[in-house]
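1. Quick one: sequence and predicted model below, then my questions.
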Amino acid sequence: MKTYLAKPNEIEKKWYLVDAKDKVLGRLASKIAVILMGKHKPVYTPHVDTGDFVVVVNADKIVLTGNKLKDKMYIRHTGYPGGLKKTSYEVLMEKNPEKALYLAVKRMLPKNRLARKMIKRLKIYRGPEHNHQAQKPEALDI
């Protein structure tokens, strides 16, 4: 028996709707990453983009366990000497709650060209409304 390798034109993309209200950030991000990679499908092929679209609503209601709200830091560097920038999760959630989930999912994807295509299929919205009703996303209970 030969190993099945999916071809890009054979893959059927589905749309999923995830409500992030009262969900833990890391657990939610890992489930979303699996769907974006396509590992939930039996036709998963590592070098082919077999993942689906994910629409996340209520991103501003994501929770963290323990003291991570104050202790967890997002660190980036500007590229200049002394350009290390630190932001606590609490400040990030006030300014841009979509970015926290986006970064968590992005860092769980593989580090290659395929991941840059995968992350474009993630749509995150702060509130309960989204503009993807035409795609008829299935509600996904995580």
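-> Now that the structure is in, tell me what you want to look at.
2. okay, CA-based contacts and neighbour counts for the rest of this
-> Noted.
3. surely D49 meets L114?
-> Yes: here D49 reaches L114: they are 6.7 Å apart, a contact under Cα atoms under 8 Å.
4. So between the two, which is more surrounded?
-> Set side by side, D49 and L114 show unequal neighbour counts under other Cα atoms under 10 Å, the larger going to D49 at 20 against 15.
5. Is that one in a helix, a strand, or coil?
-> Secondary structure, DSSP: H, G, I helix; E, B strand; the rest coil: D49 is coil.
6. measure it to Q135 for me?
-> Here the distance between D49 and Q135 works out to 19 Å (Cα to Cα, to the nearest Å).
7. And L5, by the same measure?
-> Between L5 and Q135 the distance is 27 Å, computed by Cα to Cα.
8. Got another one to weigh against that:
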Amino acid sequence: MRRAFRAGCEVRNTIARKGTLVKTFTPKPADLTHDWYIIDATNVVLGRLATQAAVLLRGKNKATYAPHADSGNHVIIINAAKIALTGNKTGKLLYTHSGRPGGLRGDSYADLLKRNPDRIVLSAVKGMLPKNRLSKVQLDRLHIFAGAEHTHTPQKPQVFEIDQVSQQVK
């Protein structure tokens, strides 16, 4: 392996690629801001909603994105009870385990859509985030509400539009 830097020189935040030094960007704590976004989930397909929410939670929509830094945003999802499920997902089961022997529990998406629609959205967004310690911090910034009212109006969230609605609703 060829070394792109001389011995004795101290170089930080660089990567040696093909014999040249490439500087990498590392955001400072002052560069990290946590904006607020609101998403209306009415007639939006679950997977499309989950991917857009995961991108906002990770902060990939910002120019200062770094995978190791917490530059994510707060995301408010309203009308989670009006989400669109495609295919035969209403008969599909969402499993949870209590941690005790025999504690496996499966609830169908149709029942959860009536009783607890935020659990469906939470599990979908959690599956889109990376499996590391940072994802717990980013998932804590997700706020899901079954209805149209939410408690975060003082934060003045920006509206984030998802243009692709379900084809089944049209």
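-> Received, thanks. What you are looking at is a predicted structure, and each value in this text was computed from that prediction instead of being measured.
9. Please state their TM-score.
-> The TM-score (TM-score structural alignment, normalised by the length of structure 1) is 0.92; 141 aligned residues with a Cα RMSD of 1.3 Å.
10. Need the counterpart of F53 of structure 1 in structure 2.
-> F53 of structure 1 is assigned H74 in structure 2 as its aligned equivalent, the criterion being TM-score structural alignment.
11. what about that match, neighbour count?
-> Here the number of neighbours of H74 of structure 2 (other Cα under 10 Å) works out to 22.
12. now swap in Y80 of structure 1 and tell me
-> Residue crowding around Y80 of structure 1 was assessed by other Cα under 10 Å; the count is 7.
13. tell me which element the most centrally placed residue in structure 1 is part of?
-> Within structure 1, the residue whose C-alpha comes closest to the C-alpha centroid is V105; the distance, by Cα atoms, centre = their mean, is 3.7 Å. V105 of structure 1 is part of helix 97-106 when elements are defined by DSSP states H and E.
14. How far away from the center of its chain is that helix?
-> Computed by Cα atoms, centre = their mean, to the nearest Å, the chain-centroid distance of helix 97-106 of structure 1 equals 6 Å.
15. The nearest residue to A50 of structure 2 once chain neighbours are set aside: what's it in contact with?
-> Closest residue in space to A50 of structure 2, ignoring its immediate chain neighbours: V125 at 4.6 Å, by Cα to Cα, 6 or more residues apart in numbering. The contact partners of V125 of structure 2, taken as Cα atoms under 8 Å, 6 or more residues apart in numbering, are A50, T51, A53, A54.
16. All the strands of structure 2, residue numbers only.
-> Counting by DSSP state E, residue ranges of the strands within structure 2 are 14-17, 20-23, 36-40, 74-78, 93-97, 104-108, 142-144, 158-159.
17. and among these, the most buried is which?
-> The highest mean neighbour count among those belongs to strand 74-78 (a mean of 24), with neighbours defined as mean count of other Cα atoms under 10 Å.
18. average offset between that one and structure 1?
-> Plainly put, strand 74-78 of structure 2 ends up 0.7 Å away from its match in structure 1 on average once the two are laid over each other (mean Cα distance after the TM-score superposition for structure 1).
19. Which strands or helices does that strand pack on?
-> Secondary structure elements in contact with strand 74-78 of structure 2, counted by 3 or more Cα pairs under 8 Å, 6 or more residues apart in numbering; DSSP states H and E, are strand 36-40, helix 46-58, strand 142-144.
20. Brilliant, that's me finished.
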